[in-house]
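Engineer: Quick one, fold the following:
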Amino acid sequence: PKKVAIIGASRDPKSLAYQTFKSMIESGFEGAFFPVNPNADYVLGYKSYKSVLEIEDNIDLAVITTPSRIVPFVLEECGKKGIRAVIIITAGFKEIGEEGEILEEKIKEIGKKYNIRIVGPNCLGVINTSQNVRLNTFFATPMPQRGKVSFVSQSGAICVSLLDHAREKGIGFSKILSIGNKVDVDEIDALSYFKDDPETEIILLYIEGILRGEEFFKIARETTKKKPVIVLKVGRTPEGARAVSSHTGAIAGIDEIYEALFKKAGILRVYSLEEMLVKVLALISQPLPKGNRVAIITNAGGTGIIATDECIKRGLRLAKIDRKTYEKLKEKVPPYASLGNPFDLIGDADAERYEWVMKNLLKDKNVDAVISMMVPQKMIDMEEVAKRMAKYAKNNKKPLIPAFLGEKSVLKPVEILKRENVPFYTFPEDAINAVSGLYEYSELKKGIKEEKEIIFKVEKEKAKEILDNSFKNEDGFLLPQDSLKILEFYGFKAVEWEYAENEKDVYKI
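Structural biologist: Just a heads-up that it's a prediction; the model follows:
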């Protein structure tokens, strides 16, 4: 967009509307802003308008921050003004119950009436770090550093949290989209865009529920052929599903179905924000391994054991190195070190020893990936070790994952790795998980093949009639007899059954 209206712009620094506009100004946006506030002449130094209809210029995007009850009226004015893109930051719609659901239905109707694409409501909006745009409508977080990752989330708070953690790990973003209640624009629209976006190389999704499952599968499958898609799907438990409903009003769905859907579409699934960052950090800069054979380098036996257990747990294998590699390693590794994988180089291992082992293991045809870990040592120049790790992590055809296992003691070597844009971890488990993510995605990518579509004879109209008319119980599920009928309409063989309304009917049957 080149011209943006902020409807509901406030002069109160404590208000969401004020902070939203302030973020937009501070983002470095080179276009024009048009605040709309009927009670102000100026907002944050910009001339204010009583209505969007008073603005003489054509507006590309409107950001609405007014109270929810007047959003339909404001959106109607946007439609009359000819605005075709709107972000509704305001909350208070279907996530609060019946009253909010009615309001949300109104804005959906207005959007269709005027052909307006709507992001939200109940969202933070968008961040675009592209040099020719630079726009941030998030009131809760500053502009992130520019990078290759794009993120789509139903939760604005999850966006803020992930961005904060990512900032510390040196992960940059191309675009972030907070879709909230997704009355119009959803994760399918986002994937369709990011699939062909040259500034996006990795896509992250935080999902609470998917309404258009078949369309999602189709676009996700097309996308994962080009670039990795990592998803965090929440609401996996019945309790979590209820929490989802009260958050954005979404229906969480049955988790086993999502699990199968993601796998078949080639999507890499994670189960926490931490795991998402662990895997994206490796995918940003490391090549995909050809197999699951891992070599583990350490300077302490215990960390090697932890890494070994984690390797096996995650479906990786310890590489059996070639005899020639073993002999080569012995040339510069002392006899009291262990060269059995994990390769325990002992506490006095310096940068020269680490480099010698890394270089030769990466050359070994039996090794698909290398994890190089170091426990802090006062008598060793850890910064020099970090430089050698960065050298091989940046210039190799196989992944090399560095890990400095500590916190305060490893700040300087970690800063070197961050500056060199290579992955870094501070726990053995995370380093292994990073390799696991690379391997899993490489396998998912191999498995995405064009399959012949299987056609089932389905009586859709009969099934639809039941869904439209059937009485739903208090838990929101179909009655058993209706569920069985639908299964039969979709070609599933069910056990022979009859329905009894009372005890007498049971005896008759």
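
Engineer: Could you use CA atoms for every contact and neighbour count after this?
Structural biologist: OK.

Engineer: Name the next helix or strand following the helix or strand that residue 102 is a member of along the chain.
Structural biologist: Element membership for residue 102 (DSSP states H and E) is helix 98-114. Next helix or strand after helix 98-114 toward the C-terminus (DSSP H and E): strand 117-119.

Engineer: elements contacting that following strand?
Structural biologist: Applying 3 or more Cα pairs under 8 Å, 6 or more residues apart in numbering; DSSP states H and E, one finds that strand 117-119 contacts strand 85-88.

Engineer: from what I can see residue 226 touches residue 194, true?
Structural biologist: No. Using Cα atoms under 8 Å, residue 226 is not in contact with residue 194, being 10.4 Å away.

Engineer: What is the neighbour count of the residue lying closest to residue 186 once chain neighbours are set aside?
Structural biologist: Excluding the flanking residues, the one nearest residue 186 by Cα to Cα, 6 or more residues apart in numbering is residue 179, at 6.4 Å. As a burial measure, residue 179 scores 31 neighbours (other Cα atoms under 10 Å).

Engineer: Also this sequence, please, to line up against the first:
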Amino acid sequence: MESFFYPHSIVIYGASENFQKSGNRVLRNILNYTSKNVYLIHPRKESIKVNEITLKAYKTIFDLPVKNIDLAIIILPVQYVLDALEECIIFQVKSVILESGALYLKGENDEYNVNRINQIRVKLNKLNQTRVMGPNSIGIYSANKNGMDLTTSLIYFEKMPGLKKKNLSIVSQTGLTLSGLLLGQNYIQEVGISKIAAIGNKFDVTESDLLDYLESDPNTNAIALYLEDIKDGKRFMNQCKRISKKKPILLLKSGKTEKGKKAIISHTKSMAGDYKIIEAMSKQMGIVTVEDFNELFTLSKMILSQPIPKGNRLAVISISGAGTVLSCDLAEKYGLELPPMSKAQNEKMREIYPKWAWEDVYNPLDIWASVELVGPNKTYEFAGETFLEEESQFDALVYLITGIKESEFDWDILHQINGNHPDIPIYMGFFGGDKKLLLNWREILEEKYDIPTFTSLSLMMKCISKALRLS
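Structural biologist: Below you'll find the predicted structure:
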């Protein structure tokens, strides 16, 4: 698997000078990573020029001036895929990514093509030198500590999100993870991304091959899976039991309904399996299942940016009384507790409240009266530290504010509270407000201080509940 993510030599079938072609975008992504040891295969052109770089083109892989190739990317019309794949196997390329949508044109010489695929499989197994990802894959993303990140995506990336202190690796059966979902991390990076593998229709490389590799990858702290089917259930189950003890595994499994299963057959030509069985297995294996990509990334940033809560007891500080009421309802829904303050905490907290509001001093805490009396900086710091001064009482600290200038405070205060109580996670929830202001707050909190933010209180509480399964 190493040569997929850290290739020293790359061959591209289907590179193009036309900016509208996928082969052009793939080549530009590769050239952002390196222009050294990049070789192009083209039956008609002698060279291809992209980004002021001219690369020589060779008619076949056997014409190359080198004998050892780490990675070949095939992005050709479907009718040429099998020829290119067989060449790569004979040449003993270490890794091949099939970005073409299929191995052959269905309905044209089906019996011949199926027999040929079987022969190619025999050759692949006999030579035992090449691994193949795809077809219907757009390949990989690999972040490097030196900032020279690699992607083979057919979507062009001017920049990559890169690594954070802790990072997620993703194995998926969709190109979304190497297009829109990865691009989304470029604006405000909520999650550090180490590696992505879009494995497509799994002609050869499967989720289990990637799990074995990511288990020992030093830059992977958690693993996310989007799977439409599971190739080898027994192997997968044994792997997850072992790996989940060291690294959290999150699973988004599609095909829960009969219509969903039919859509999977259309998408990746595979069978979905019974979701109820997979869900039951996930509990035995220590995997946490999620409902969609939003929940997948939300839970990922929660467990990677802050410590996982040791228990279900929350301290909630809200700018609004609505936040306190909603947090009570949602805590009960998701099996979380809002323990009362101790008598000493209550008496201390009253120091920052007007006397008329003393009856409202409890957990969850409405702090608007305090903000008006002593200002937001003192309120948020004093309330947070007072909640956490009895270390064994609460397992997480939740702030709920709205995007208005009157509720803004020095965000370094949260960083200091984090430092004073390193085992207690801090979460920030937003109740709407000025969108530009909220984007600015998110950028500071997520990228500078690694404090996760949430625009849905319900999703935040749900993810806290799911994170507890990993504690």
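
Engineer: rewinding a little: report all helices and strands that the helix holding residue 102 of structure 1 contacts.
Structural biologist: Looks like helix 98-114 of structure 1 contacts helix 71-81 (3+ Cα pairs under 8 Å, 6+ apart).

Engineer: which stretches of the stretch 351-471 of structure 2 form strands?
Structural biologist: Per DSSP state E, counting those that start in this stretch, the stretch 351-471 of structure 2 carries strands over the ranges 365-366, 396-403, 426-433, 453-454.

Engineer: same deal with the stretch 51-200 of structure 2?
Structural biologist: Under DSSP E, counting those that start in this stretch, the stretch 51-200 of structure 2 gives strands at 53-58, 71-74, 95-98, 131-133, 139-142, 150-151, 167-172, 192-198.

Engineer: Out of the ones you listed, the one nearest residue 19 of structure 2 is which?
Structural biologist: Closest of these to residue 19 of structure 2 is strand 53-58, at 14.3 Å (criterion: Cα to Cα).

Engineer: Quick check: buried residues in the closest one?
Structural biologist: Neighbour-count burial for strand 53-58 of structure 2 flags 55, 57, 58 (criterion: 16 or more other Cα atoms under 10 Å).

Engineer: What residues does residue 466 of structure 1 make contact with?
Structural biologist: Going by Cα atoms under 8 Å, 6 or more residues apart in numbering, residue 466 of structure 1 touches 482, 486.

Engineer: mind checking what it lines up with in structure 2?
Structural biologist: Matched across to structure 2, residue 466 of structure 1 finds no residue, judged by TM-score structural alignment.

Engineer: tell me which element residue 466 of structure 1 falls in.
Structural biologist: helix 460-469.

Engineer: picking that back up, can you put the strands of the stretch 51-200 of structure 2 in JSON lines and add distance to residue 460 of structure 2?
Structural biologist: Shown next, in JSON lines, are the strands of the stretch 51-200 of structure 2 (distance: least, Cα to Cα, whole Å):
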{"stretch": "strand 53-58", "distance to residue 460 of structure 2": "47"}
{"stretch": "strand 71-74", "distance to residue 460 of structure 2": "40"}
{"stretch": "strand 95-98", "distance to residue 460 of structure 2": "37"}
{"stretch": "strand 131-133", "distance to residue 460 of structure 2": "35"}
{"stretch": "strand 139-142", "distance to residue 460 of structure 2": "28"}
{"stretch": "strand 150-151", "distance to residue 460 of structure 2": "31"}
{"stretch": "strand 167-172", "distance to residue 460 of structure 2": "19"}
{"stretch": "strand 192-198", "distance to residue 460 of structure 2": "19"}
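
Engineer: For residue 453 of structure 2, find the nearest of these.
Structural biologist: Nearest to residue 453 of structure 2, of all the strands of the stretch 51-200 of structure 2, is strand 192-198, at 15.0 Å by Cα to Cα.

Engineer: What span of structure 1 is that closest one aligned with?
Structural biologist: On structure 1, the counterpart of strand 192-198 of structure 2 by TM-score structural alignment is residues 172-178.

Engineer: How far away from the center of its chain is the matching stretch?
Structural biologist: 10 Å (Cα atoms, centre = their mean, to the nearest Å).

Engineer: Same check on stretch 263-276 of structure 2?
Structural biologist: 22 Å.

Engineer: I would like the range of structure 1 that aligns with it, please.
Structural biologist: By TM-score structural alignment, stretch 263-276 of structure 2 lines up with residues 243-256 in structure 1.

Engineer: Just the residues contacting the matching stretch, thanks.
Structural biologist: 94-96, 122, 154-155, 180-181, 208-210, 234-237, 241.

Engineer: Most neighbours out of the residues you listed, which is it?
Structural biologist: Tallying neighbours with other Cα under 10 Å puts residue 180 at the head of these, with 30 neighbours.

Engineer: OK, contacts around it?
Structural biologist: For residue 180 of structure 1, the contact set (Cα under 8 Å, 6+ apart) comprises 119, 120, 121, 122, 123, 124, 153, 154, 155, 156, 248.

Engineer: again, but for residue 365 of structure 2
Structural biologist: Counting by Cα under 8 Å, 6+ apart, residue 365 of structure 2 touches 316, 317, 318, 324.
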